[in-house]
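> starting from these lines, generate the structure:
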Amino acid sequence: MPAELIDLASDTKTRPTAAMRATMAAAEVGDERAHEDPTVNRLLVRCAELLGKEAAVFLPSGTMANEIALAVHCRPGEEVICDATSHIIGFEGGGPAALAGVMIQPLAGRRGIFDAVQLRAAIRTDRPYAPRQRLVVVEQTSNLGGGAVWPLPVLNEVASVAREVALSTHMDGARLLNACVASGFSAADYAHGFDSVWIDFSKGLGAPGGAVLAGTRAFCEEAFRLKLRWGGAMRQGGIIAAACEYALDHHIARLADDHANARRLAQGLAALPGIAIDVAEVETNLVYFDVAGTGRNAATFVRDLATRGVRMTEMGATRVRAVTHLDADAQAIDRALRILGGGRGARA
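Now for the predicted structure:
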């Protein structure tokens, strides 16, 4: 594999910048399990305010944030309503069943986004022979929806329908700040109708790890209990929290660069023979395209492309995903397009 790999497999491939590393090295730390880490405590206050919630919990990963939220909101045997493409269904190792013991009712949204009409149609009268419906989950932005941004009015309508029938609501905010930068709405605007929400620092924000889950104080107390039960305590977590703070200070506005680079990539892909892509659907930093016209399946396309120095991800029989991030600038995107246009990556 070429030495200068252009890694577009995920925005989790980002590495801490030199300035972020220096901030981590200088972080004031303590035992975060005992609420004694000043850097973690400061991050939690800041994130709770950012998300418009009472309190927050620092966690190692976004997957743990989702799974804890399901277990706090639901009891075993109860039902979670979400889009069929949701991360909790396809990318968390069966966690909803294994950890919270919940049933999932998937909705067929468009690009990962369902609406209030679909939600209302899925709600049924409580009866003893069916699982009790308990929670509605949305994913902002929608990963398998191609980084689609849930429109704020749709989110508000979905949350309103849930409240009418006393369903709890949770937002998987892995790329929530991408949605904020793309739309101009604040994180608190998007999270307003939701009982719990989290943001990830290890994707576009470029930290080496960490997620913050927010909600009411009572919710967060139960979430913290599960964090300890599931081995999520990080002791001197301020080293990672300092990276998260640095990301909040320096890496939010620059998400717009990732979005611009994603559009740049999409436009270049659209000009290549055999590639099918709707450039108008590239709203944030995720770029999905179809390679059926190249005569290859996604696995072969991705494997051959990697040998030429560009890494992308197979996401279906002929569907491929590329993700832009702070370690892939405009020049890297242009190099990737030149490689793609060279023949082996783009054609049979």
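
> from here on, just use CA atoms for contacts and neighbour counts.
Fine.

> the strands in the stretch 51-200 of the chain, which residues?
Using DSSP state E, counting those that start in this stretch, the strands found in the stretch 51-200 of the chain span residues 55-59, 79-83, 103-107, 133-139, 168-173, 196-200.

> now show me the structure for the sequence below, then we'll compare the two:
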Amino acid sequence: MIDLRSDTLTRPTPAMRAAIAAAEVGDDVYGEDPTVAALERRTAELLGKEAALFVPSGTMANQVALRCHTEPGDEILAEAAAHIVHVERGAPAALSGLTIRTIPSAAGVFDADDLRPFVRVPSRYMPAGIFPPTKLVCLENTHNFGGGTVWSVETMAAVARLAHEHGIKVHLDGARLWNAAVASGRREAEFAAHADSVSVCFSKGLGAPVGSALAGSAVFIERARRFRGMFGGGMRQAGILAAAALHALDHHRDRLAVDHARARAFAAGLAALSGIGIDPGTVQTNIVIFRVTAMPAAAFVERCWKQGLRMLPAGADKVRAVFHLDLPENAVEEALRIAAAALAAP
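Down below sits the predicted model:
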């Protein structure tokens, strides 16, 4: 089975399992787990922030950040296809009482000129009290539903500068920020420098079984600990999980380039198939989104599943495939063989 549904499917490597087994642990809710503390220090260092907080999931990291930056009744801005908008189960409304205004973009990336019309400027005709206060702009790098697209450091800086000029904070959903760094050749801290808070995942391309982190100022992270516990994220001997994440940071970041190369090779192979529409030049990281013109996307995905290739429909005519470390060496060749067979089947 070639499983390209998501990079969350990765399983711990033998070396990672050894690190888990050897982890020194304590009660993290009391601040006594040394491995969690080491992971939080390492993550904060990589992101150029004062502090970080280990949490069970990327959704929790994002939602704790939203709650820290806002009060119920506030408004946030996010790209129209953002993860926070579509696949976090309505959590901004349910957990923090927030409304979201969405900004349309091409492939998940908007710039300062795109943001400017969404920044409300009070006037005598529209005083500030009429609208919900806009407290936060959320960015996503890489952008999942945009096809793993990378926000440049310069674009992020311009957007953040405009937001900060209007007293609006910036949160970066950096679930795949590791991929953005490898693809661009820029350090993670260069991206994170323009956000007031940033979340990162260890359980996607890095291959850890569980865990994400939220980073920001020391004061912000102290507030975040309260909401992590409120949302049910206080863990006890969490060093067992943190050890896997530490191993991933030390051993799996650079190899993300392999996933990117495989994704580009897969896209190039797809472009040669009749019944598929894709520009291989748009593939920047480990996510490939392509159009199926020969049949409905769901029908194509079902045919592929029956032959041993798992992908996900991403709309009526689109399919998403994600490359990761837990794939065989011949994954690209086999995936292309099955895709061609699915298209050719009567």
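
> deepest-packed of the strands of the stretch 51-200 of the first structure, please.
Most buried of the strands of the stretch 51-200 of the first structure, by mean neighbour count (mean count of other Cα atoms under 10 Å): strand 196-200, with a mean of 29.

> neighbouring contacts of that strand?
Outside of strand 196-200 of the first structure, the residues that reach it under the criterion Cα atoms under 8 Å, 6 or more residues apart in numbering are 51, 61-62, 65, 69, 169-177, 191, 210-216.

> kindly report the same for stretch 291-298 of the first structure.
Outside of stretch 291-298 of the first structure, the residues that reach it under the criterion Cα under 8 Å, 6+ apart are 273-276, 301, 314-320, 346-348.

> make it 10 Å
Stretch 291-298 of the first structure is contacted by residues 272-277, 289-290, 301-302, 304, 312-321, 344-348 when judged by Cα atoms under 10 Å, 6 or more residues apart in numbering.

> to which residue of the second structure is residue 304 of the first structure aligned?
With TM-score structural alignment as the criterion, residue 304 of the first structure lines up with residue 303 in the second structure.

> contacting residues around that match?
Residue 303 of the second structure touches 297, 309, 310, 338, 339, 341, 342, 343, 345, counting by Cα under 10 Å, 6+ apart.

> mind giving me the ChimeraX select for the contacts of stretch 291-298 of the first structure, buried ones only?
Applying 16 or more other Cα atoms under 10 Å to these leaves a buried subset, and the ChimeraX line that selects it is:
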select :272,274,275,276,277,289,290,301,302,304,312,313,314,315,318,319,320,321,345,346,347
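
> gap between residue 122 of the second structure and residue 134 of the second structure?
Relative to residue 134 of the second structure, residue 122 of the second structure is positioned 12 Å away (criterion: Cα to Cα, to the nearest Å).

> would you mark the buried spots in the top helix by length along the first structure?
Scanning the first structure for the helix with the most residues, using DSSP state H, yields helix 255-270. Neighbour-count burial for helix 255-270 of the first structure, with 16+ other Cα under 10 Å as criterion, is recorded at 255-269.

> mean per-residue distance, that helix versus the second structure.
Average distance, helix 255-270 of the first structure versus aligned residues of the second structure after superposition (mean Cα distance after the TM-score superposition for the first structure): 0.4 Å.

> residue 323 of the second structure -> the first structure?
Aligned against the first structure by TM-score structural alignment, residue 323 of the second structure finds its counterpart in residue 324.

> wait, what's in contact with its match?
By Cα under 10 Å, 6+ apart, the contact list for residue 324 of the first structure reads 7-11, 13-14, 204, 255, 257-263, 265, 284-287, 330, 332-333.

> same check, this time on residue 39 of the first structure
27-30, 32, 236-245.

> just among those residues, which is most surrounded?
Ranked by neighbour count under the definition other Cα atoms under 10 Å, these are headed by residue 241 with 33 neighbours.

> wait, is that residue part of a helix?
Yes. Judged by DSSP: H, G, I helix; E, B strand; the rest coil, residue 241 of the first structure forms part of a helix.

> what's the end-to-end length of stretch 85-94 of the first structure?
For stretch 85-94 of the first structure, the first-to-last residue distance is 14 Å (Cα to Cα).

> counterpart of it in the second structure, which residues?
Under TM-score structural alignment, stretch 85-94 of the first structure corresponds to residues 81-90 of the second structure.

> ok, back up a step: residue 311 of the first structure versus the match of residue 323 of the second structure, what's the distance?
Distance of residue 324 of the first structure to residue 311 of the first structure, computed by Cα to Cα: 11 Å.
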